[in-house]
Structures are given as structure tokens and as C-alpha cells.
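Visitor: predicted structure and sequence below. I'll ask about it afterward.
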Amino acid sequence: MARFVTRLLRGCPRLRMICTSRERLRVAGEHVSRLSGLVRADAVLLFAERAAAARPGFRLTPEVAPAVAHVCRRLDGMPLAIELAAARMGAFGVAQVAERLADRFCLLEAGERGGEDRHRTLRAVIDWSYDLLTEAEQTIFDGLAVFVGGFTFEAAEAVCALLASEVDMSQVLDRLVDKSFVQAEAPATAAAYRYRLLETLRDYGARELRRRGLVDALRARHGAYFQTLAKQAADGLRGADQPAWLERLAAEHDNLRAALAWFLETGRAEEAGRLAGAIYPFWDLTGLYREGRQWLERALAAGELTAPVRTRVLMGVTTLAVLQGDAERATEACAQAEALSRAAGDAAGLSHALNYQGFITQWAEDFDRSDRLLAEAEAVATESGAAWELGWALIFRSTLSLSREDWVTAIDCTHRSDAALTPVGDLEAAGWNCLLRGGAYWVGGDHEQAGVALRSALVIFARLGAVLGLSQTFMLTGFLLTNRGRHLAAARFLGAGAALRDLAGTGQFPFLDRWVATARAEVSAVLGDDRAREAWLSGAKSDWRPLVTEGLRLIAAQPVAGV
């Protein structure tokens, strides 16, 4: 085909041709337009049309539409696959078809008898294209099926080197992209491409990998690669590279889940604990408290862990549990982590555990005990030069001071924390210091300084996508707007903050509960219950991104009278 097109173009210089092909022709002047699956609406309509032919009377009702959309998404919007799935509606309901997609090649077998053999089943379609790959391309494609949710070139090279050590991975990957076996995607914020397999092709490759008997070897290499990545992330999540690491871990989260599952399924408790312990700050920052805690608890229950790994996992459980409001489990885990740190002579670990014990006791409003624990944590951190632990001890001292209604000390602690954390560069900590400072200024009556601090908190937490930080900043923004007479906007921000907190499944300090109740009562008194509730629900349903922009604008605006 390529030679034919070249001859035509040379003989007819003004000729323009549209060609469809399973891969690029690689001729001069070629412009490639890759065809993706059907968009959701078109895919759903195609399914409905073919389902009605298979089962007269089928209608796309609001009740079945979500299940149909789920089936189409699982089939990557591929028209043939959707047609084959819809043809099964003569014997199955939509939910049954969706359930059976785990074995899609068995489900999607019966096509039209008058069609070409290679178009009669989903397997036959892919078999035909797969058989046209070179042996090296088939081998690497099968290996790539071990990745979940995409991969980088470096990951593919590291994991699949076992399969074809003499092969140039860049060339093979390029050819697989050309032949549409691999999708290449350029993220908006990253210079490097990511790659992924359509779920149907990934399922096919996984079957071939099992046939080769290489699943265990590839999953082991996959787990090792992401274990190394997690180890690098553990330090990065505390420092100036925090935003970049959050983005990287978000992109690789499905792979990290797969690695964790593999370690746990195969009895590798130490590896599971090391990985989960390394990335728990990611779960904390992104609001995945329930999921993160489940992985950490499973790692603890999986078997014996070395003391350093067990300590790290216990502190992960502590962090997520206390923010969920489970003080009992947080206290138990933190006490074990403290004992292990003392036994190991780990001053930084000890300070970390004491910090959280001091934080936990604040939820029960045992302020004197919290004061003693945080004083010890601060002293240990100062003596050992543990800057990160010292900075967070001062953050928790600031929350203690807010609980005690000591606004001056709360503000002073945030400034001292900022100074301690300057060499570390922990952006999340800077966000919490701005938020706490804003809260102290607000309740102390300095609304101008409160606005300055809250604007900084909004910017930082939005950059990190920090769900809990955003929820609390939205709440305080609502308080400030209430004082400025913007009750309608205040209600929306209070609703948005509560919704984010509910989404993450976190608890809230008693003093914040009191502040929220006071603000809601004032908003309802001014707007009326129905209007206040409507505005609250409007905020609760809003995406947080435009709210950040609105919050920055409203906080900067001058106070106005009215609603």
C-alpha cells in the first residue's frame, strides 16, 4: 500500500488521499489522524439500537442507561465489541452483560453469520491483528498487559526487559503505537508521554501472558519497580517536590494498587508494608482515607514486618485514623509506633509518634495532656535536629492553641513552624500554617489579615489538590464571608467544605463544629432556612476548582452590606 500511494503522489503532485489502515504508512507528507472509540453518547445509542434488534421492546430508560454506559466504557467504545455485547441482550439483561465482561472473549463470540470470519467474534478481530505482529512485538505487548491504568516508557523498559533483552524497547513501543495496540498520551503538565492499553487489548495480552507462563515473573518485576518508585516518593512527599510527586503517584495509583495486591496475594507482607508505608501521605493529601487505611491494615495483618517498616505502617494508620475521627485505633497504633521508636533509638520517629499522640488527645479536648506530649515531641525534635517533625509539632501546638482560644499563641506557632520547615520545603505544612493563621486572625477580629492568610491557603491546597485542606479552608472562607455580609456566598462555601469532608470521610475538631454551627445559624437568620439550605446544597454539589477562583476573588473584595 505504501509503495502504491507513493507512486500515485509522485505522478500526481496535487493529489490528496484519505487512507484507512491498521498502522501508519510512513510515506512522505503523511498526516496521521488516529481513530478512538465512540464517544459515550454515540456508544450508548449504538448499544441501544442493536439491543432493540436482539430483544424487541428494549428501551434506553433512565434506569438502564448507567449500566449501558458502564458496558460501553468497559469495551473502550469499540463499535464491534458494543454490537457483539448488545447481541447478547436476547438472553441477558444489561447488568448480566456487565458482570460477564470479566470474560469478555467468551461473552462476545456470536456475530452476524453473513460477516467475515474475522469480524464474527471479538477474539477473532484481535487474533487477526495480533498475528500480524512480529514475535518481539507480540512478546512486549503481552508483557505490557501487566500494567494497570497506563505506564511510562521507563517503567515498560524496566519491567519488560525480562522478555526481550536484545530488543530496542523504544522501537518496539513505537511500532505498537503505530499499529494501535498501544495508546500514546501526552499529559498537559508533563513533558513525557504516558502509554496505555485499551482494556479489551489488555485483557487479551494478559491471557497470552498466562499462556506463556510468565505472569508471576512479570508481576514480580512490576511490583519491584513500583516499590522503588514508592521509596523515592516517601522523601519527595515531605519536601519541595511534593506537587510533582502527588501528580506522579496519582498517575500511577492503579499500578501501585496492583503491586500492593500482588504482594498481599503472594504473602509478601514486608514488601506490602514498605510500599503502603511509603505512600500513605499521598492517601492523606488526596482524601483517600478509607482506601489508604484498608491497605495499611491489610499489610499489618499479612505477617511479620521488620521494626522500621512496622513503625512506618503504624504511623500511617495513626494519621489516617485520627483524621477519620477514629481516636481509639489511632491511639492504639501510635502507642505501638512510639514503643518501637524508643526501642530503636529513633529520635525522629519518636517525635513523630509523640506529635500525633498530642494531636489525638485534642479531639477528646484533653488539652493538658496534649500540651505535655507536644512539649516532649518538640524537645526531642529540636535536640535531634529533626526539622520536619519540629515543624509539625508546632502546627499541632497551633491547633491546640485554637482549641484553647489562645489566638496569639496559635499565630506565633505557625510562624515558628514556617521557620523550622523552610529548609524542608513542605508545601502542605505551609498550607496548614496559613489556614490556622487565618482562623486565629478571623476569630480574633482581624479580618483583613485573615483574608490574606486564607487566600494563601486556598492557593496552596488547590495546587496540591489537598481535599481535607480545601474543605477546612472553604469552611473558614464561609466564616469570613458571613462577617462581611455575603451570606449567600458564605452558605455555598460552608456547603462545599462540608461536602468535601464527607467525601473524604473525615472528622472535625469540636471547636470547628461550634464555629460552623454559629455561622450556619447566622446565615439562616439572614437568608431564611429554605434559601440558606438551597445555597448550602448548591455549594455541596459544586466542583472545588471554580470555587477556589471565586473564593480568591471574594476574599479580596471589599466588605458589602446585604446578602
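Guide: The structure has been received and is ready for your questions. Numbers count the residues shown, from 1 in each chain.

Visitor: rest of the way, CA atoms for contacts and neighbours
Guide: Noted.

Visitor: what sits up against stretch 285-305?
Guide: 260, 264, 267-270, 272-273, 276-277, 280, 283-284, 310, 313-314, 316-317, 320-321, 324, 464-468, 503-506 (Cα atoms under 8 Å, 6 or more residues apart in numbering).

Visitor: quick check, central residue of the chain?
Guide: For the chain, Ala250 is the residue whose C-alpha lies nearest the centre (Cα atoms, centre = their mean; 4.4 Å).

Visitor: mind listing what's buried in whichever helix or strand it is part of?
Guide: Assigned by DSSP states H and E, Ala250 belongs to helix 242-251. Within helix 242-251, the residues that count as buried by 16 or more other Cα atoms under 10 Å are Gln242, Pro243, Ala244, Trp245, Leu246, Glu247, Leu249, Ala251.

Visitor: cool, and stretch 314-333?
Guide: So stretch 314-333, judged by 16+ other Cα under 10 Å, has buried residues 314-327, 330-331, 333.

Visitor: in this structure, which spans are strands?
Guide: For the chain, the strands defined by DSSP state E cover 183-185, 194-196.

Visitor: the structure to be compared is supplied as follows:
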Amino acid sequence: RVKELLSSSRLVTLSGPGGCGKTRLAIEVGKQLIADFSDGVHLVALASLNDPTLVVPTIAKSVGLQESATESPLEGVKNLLRNKQMLLILDNFERVVDAAGDVAELLSEAPGLEVLVTSRATLRLQSEQEFPVPPLGLPHIGEAPMIDSVAHYEAIQLFEERARAAKPDFTVTPENVSDITEIVRRLDGLPLAIELAAVRVKLLPPAALLKRLSSRLGLLTGGPRDLPARQQTLRNAIDWDYELLVEEEQKLFRRLAAFAQGFDLDSAYEVAQAAGDPGMDVLDGVESLVGKSLLRQAHSADGDPRFGMLQTIREYALEVLTDSGEGDATRQRHAEVFLDLARRAMSELRGANQIRWLERLELEHDNYRAALTWAGEQADPDLEMKLVAVLMYFWSTRGHLSEARKWAESALGRSEGARTLERSEILGGASLLARARTDYDAAVAHLSESLDIQRELGLKRGIAETIKALGNIEADQNRLDAAGEYYEESLALWRQLDDTLGMSQTLNNLGYLARTQGRAEAAIEMLDESLELFRQMEDKQGIARCLMNLAGATRDLGRVKESGDLAKESLILWRQLGDTWDVADCLDELALVAVEINALHRAARLFGASEALRKAIGARRPPAEQVLCMKGIEIARSQLGRNAFTDAWQEGTRMRMEEAIDHALEVGSEEGGESTRTA
């Protein structure tokens, strides 16, 4: 790609942060192009210079020009290069960027000259073509770390090469490939960081090295003595970048370290001002930091620009933020900004903008983790409770159940005895998490305390919601009469409050209950009413759940094709919502449809895929649903035979969620698949 750029532009700048491999790439390009330049390729090392006026004399020396008493160095170099076919590699230009005008003058006077620059910052010349040097290729997150699947990635190859230089018998094995993959991911694919980590295998096997990577900057030292000092430790490399910034840029850079993974400009304005005026416009500062390779720019799904730091750079920036005395104010404001964002999201999560806001919260998930960690470090239970309370719905909907459990337990432990809205909401969320594990005693205990607080505070909507949740626990355990009483009580409260969402949810639950009681026609009537309300609100989650329950009711009535179509419509919505838990439920429903149409291999695969998803997020089938699924599983096992069933089941467990969804959407496509088992 760089060679292509040089074929169309005579000035190409390789930009990127320290340690990303700019010099290595430039030298390799020079080697490959040496035959194209009759007067050679010349590497001009500028790292030791701080004075821009010394750039031209250094170029002169590199190309063999002797100093003259009769002409300036610039005139001498122009005269020498005017008729030459030459490639100059100007390495580490960032400290002498004010010499860019001299480079432009050389290019204008020497038509056969081409210049390849390495720099943290661009030269800002009209003729310049920038090439941001990307990190080395990394295995994708979620990609199985098997030797055959990851060996071709550049980051893995570099790690193995440098590790062998330190320990000749080192090799990537099935036992260490997972650790090596995680090491290069955590190091952002930066060549310098990977090289410094790899030499440590002389003493530390990859598993031990990975454990010590929580402090990258302290571990990644000890580069070769023949390298410049800035390349002998990762901290020195980033120090070099930081020292190039003016004071106002340094302030902004370290304050932006409060963000984890990324941020938009609105959030940056809020957080950057928390510890006082940084002394420059935030937009201008962000643009400058991007230009100097300390921030990376990306685009979110809605097209707004986002910015972020590589994790190695952020670790350094957090250190200097703490040392500056600005850390407390900056991180506190960061937490408050994202609390406000989550509160805005809550008002949008049950309507037409539901998917967009779920995706926004997912995009900011690492920022919420950082905010929660900060609240914990500051022993601020009020802030922690507020954050956890507003995030419970997001966590449960997107399948982050283990994480939700962790933060809920922390918040509840810190707020023991509190009688607040937030504690009641967290208790409600914690009951849902306990229900996912089928720990119904814990679920009821959480709901009972929540209900006491809600009644004490007069929270009528909370009371109606908690009573409905108690009905869900009874329904899970097939205690249908008790569930019905709770649902009817909840529905009456929702009607008093004229709460359409609450009414539609409870009607859906009553429809599910009627179907479980064997009253499929009555179930469909209630579910249709609920579905209409959800459609009016454009609540995709509610629509998807109603469709899934309607699929079960119509299958009970023998309308198998209709059941499959309803379940597929539901599954498509669950996919859009990113709701792993309900995707698993819907895979079960389509597996049961597959049993009915005698597509037994597909049924076994879908049951296996559902089981794998449940294990991944820690959500078991409720007893009532487990009984129903076991009937379908036993039919498929008995007709396929144990071995064939097990093979198909295992195929399903190995499917990624997207693969399993695609496989489920093909139910009914089998030849002859419209007939039922009993036909």
C-alpha cells in the first residue's frame, strides 16, 4: 500500500504512535524500492535532533554532500538532488516538524526526488499523503485461539520470532497459544510492545507473562542496548510523544484518559473541563492529538466521530493524570456524564429508539465499567447504586448476566439497610439474575425487600412491577394458580395507573400462563391484545416476546407452519436487540417446531446451541420450560439414535450465536418439511 502511494505522491508520511512500527515499515519499503531509484535510497535518522535548522545539514551528510563556504546547506542539497532519482527516508520527523518547509522546497527543486517520512505528526504540506500505520494484525475477539487459525497473524508471528531470539527452543503450542493471543491483544498489536514482552519468555512462560500484564509499562522494559533509549522501554516511547506536546495538549491528553475505549466530542467537552480550563478548544485539541497519533479516530454506527486511545497509551495517560492532581475531578465528572447518559437511555429503551439506545450503551460499556470501578475505589455507594440501578435493564437484555451479578452484589453490599429507589431497583434486577440461575429462594427474598421499600416510599409502578415479577417466579415453577393471582393483581394496578407498558407486559404473561394451562385459544386472544399494545408503542422487545409466546400457542393447536413463522419473526427481533437470553429461548421454540416437522438433526443442533448460549451467560431453563424441551429432546434422540443425536448436539454447541440464528431461520426449508411428525 505504501509503495502504491509513492507511485502517485512524492511525499508520503507514515504516522502513528511510538512503537507502532513506522521505522520498520519505512526501511522495508526502501529495500523493496531500491532498484527503482538509480541514485539510491537514503535513510536520514532525525531522532537525536531538536533543532529544525539541522535537518537539511543532516540530509546533506546522509547523501554525501560536503559543507561549502559559498552556499547554504539548503542550496547545496537542492543543487545536488536537482537531477537525481532518489528516495529519502526521513525517520522520526516529529521533533523537527518546523523543517517541513525545507522538505517542500527540496521536492519542488528536484523532480526525481521522493520522500518517505516517519513521524508521530504529519508535516501538513499540500503535497503530503498520510498513511497511518496500523497495529499488527490480531486474531478477532471471539476467534478460537487454535494454532492453525491464528498462526498467520502478524502479531503472533512477531511474538514467536522475538521469543525465539531470547529463548531458542520457544515455540507456539496448543497449551500456550491462548495466552499468547491474549498477550498480543492486550498490547494493541504494537510491535515495540510485543517485542519487549516476547523477550520476557526467557524467564516467564506466556501464562505467567499474561498475569503480569496488568501493568504494561512496568513490565515492558529491557529492549536491546543498541536501540535508541526511547525504544528500550514502552514508557520511554510514550514519554517521547508526551514531551512533544505543548502544555495545553498535555492537559487534554491526560484528562481524556478517563475514557475507556472511546468517546464522542460532547462527552470530551464535559470531562475535559472538570479539573479546570485545559487552555485550548477541545475540538482543536482532539484534532491535534489525532494528528500526533495519540488519539485514534473511528466512526460510530450513527456516523458521529469517536476517538480513543490504544490501551498501552491510556495506561501511561492515566499515570500522568493521577500525578497531575487532576484525576479525582476528571474521573468523577466522567462517571457523572455517563450516569446522565444512562438515565436518558432509560426513557428510550421501551420504544421506537430501543435498539439504537441499547447499541449506544453497548458502545459505552467500557466507560460504564470505568465509572463503576471509580465509584468503588472512592467508596461512593450512592454513585455506584445509581449507576447499577440504571444499567440493570441493559445488562439483562444484552446477556451480560455475570457482570450484572457482580455489580449488583457490590452495590447491595455497600448499601445494606438503605431505603431508596435505587436499592429497590437493584433488588428487582438481582431477583431476575437469581431467577436466571433458577435460585428462586434468593429471587423471592430480593423481591420481598424491594416490595417493602416500594410500599414505604409509595412507588406504585415499582409495586406493580414487583408483583408481576413474583408471578413470573411462580410460573417458572409451574405453580400456575399462584402465578395467575399475582398477574391479576399486577394488571389491576397497571390499569389504575393507566400504564400501557405495564398492562401489555402483564397481558403477555397471562397469555403465557393460559397456554401453559392448556388453554391455547384463550392464550392467543390475550397475546394478540398484548401484541397490539406493544406494536403501538413500537417496543421491539415486547413484540418479540409476544410473538414467541404466540408461536408456542399456535404450535399447541397444530398450526406448525404458523408457529415457525412467528418464532422466526421473534428471533429476528431478538437478534436486532442483541438479547442472548431470549435468543436461547427462541432457539428452543424453533427446535420444537423442527421436531414437529421431523427435521431432527436441525432440532438437535438448535437444542445444543441454546444450551451453549445459556451456559455462556449463566441462564438456565426454568423448570416448566425444561420439561417441555426435554420432551422434544427425547423424541429427537430416540428417532436419530444416541450417537447421531450427540453429534448434531455437539455441532450446535460449537456454533456462534449468529450461526445458530441463521440455522434456526432455515427451519422448514428441508424437503418435505411442511408435514408434521404425526401426519
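Guide: The structure has been received and is ready for your questions. Keep in mind the model is a prediction, meaning the values are calculated, not measured.

Visitor: and the TM-score between these chains?
Guide: Overlay of the two chains. TM-score (TM-score structural alignment, normalised by the length of structure 1): 0.95; 562 aligned residues with a Cα RMSD of 2.1 Å.

Visitor: follow-up on the earlier one: in structure 2, what residues pair with the helix holding Ala250 of structure 1?
Guide: Counting by TM-score structural alignment, helix 242-251 of structure 1 pairs with residues 354-363 of structure 2.

Visitor: average distance between that stretch and structure 1?
Guide: Aligned to structure 1 and superposed, stretch 354-363 of structure 2 gives a mean residue distance of 0.9 Å (mean Cα distance after the TM-score superposition for structure 1).

Visitor: hang on, the earlier thing: could I get the strands of structure 1 as CSV with mean neighbour count?
Guide: Formatted as CSV, the strands of structure 1 follow (neighbours: other Cα atoms under 10 Å):
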stretch, mean neighbour count
strand 183-185, 17
strand 194-196, 20
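
Visitor: which residues sit against the match of helix 242-251 of structure 1?
Guide: Outside stretch 354-363 of structure 2, the residues that touch it by Cα under 8 Å, 6+ apart are Ala342, Ala345, Glu348, Leu349, Phe394, Asp539, Lys540, Gln576, Leu577.

Visitor: quick one: the strands in the stretch 1-150 of structure 2, in order.
Guide: Using DSSP state E, counting those that start in this stretch, the strands of the stretch 1-150 of structure 2 run over residues 11-15, 41-45, 86-91, 113-119, 128-132.

Visitor: what about the aligned partner of Asp284 of structure 1 in structure 2, distance to Asp179 of structure 2?
Guide: Counting by TM-score structural alignment, Asp284 of structure 1 corresponds to Ser396 in structure 2. Distance, Ser396 of structure 2 to Asp179 of structure 2, using Cα to Cα, to the nearest Å: 30 Å.

Visitor: what do you get for Arg515 of structure 2?
Guide: For Arg515 of structure 2, the distance to Asp179 of structure 2 equals 49 Å [Cα to Cα].

Visitor: repeat for Ala599 of structure 2
Guide: Ala599 of structure 2 is 40 Å from Asp179 of structure 2, by Cα to Cα.

Visitor: longest single helix anywhere in structure 2?
Guide: Ranked by number of residues, the top helix in structure 2 under DSSP state H is helix 327-346.

Visitor: what is the equivalent residue in structure 2 for Tyr350 of structure 1?
Guide: Actually, residue 350 of structure 1 is Leu. It isn't Tyr. Using TM-score structural alignment, Leu350 of structure 1 pairs with Ile463 in structure 2.

Visitor: and that match, what does it touch?
Guide: Under the criterion of Cα under 8 Å, 6+ apart, the neighbours of Ile463 of structure 2 are Leu451, Gln454, Arg455.

Visitor: what's the closest of these to Gly308 of structure 2?
Guide: Proximity of the contacts of Ile463 of structure 2 to Gly308 of structure 2 (Cα to Cα) peaks at Gln454, which lies at 41.2 Å.

Visitor: what's the spacing between the residue mapped onto that closest one from structure 1 and Gln362 of structure 1?
Guide: Residue correspondence to structure 1 (TM-score structural alignment): Gln454 of structure 2 is matched to Ser341. Ser341 of structure 1 sits 22 Å away from Gln362 of structure 1, going by Cα to Cα.

Visitor: likewise Ala491 of structure 1?
Guide: Distance from Ala491 of structure 1 to Gln362 of structure 1, by Cα to Cα: 28 Å.

Visitor: okay, the two: which has more neighbours?
Guide: Using other Cα atoms under 10 Å, the more surrounded residue of Ala491 of structure 1 and Gln362 is Ala491, with 32 against 24.

Visitor: isn't the more buried one right up against Gly478?
Guide: Yes: under the criterion of Cα atoms under 8 Å, Ala491 of structure 1 makes contact with Gly478 at 6.6 Å.

Visitor: noted, bye for now.
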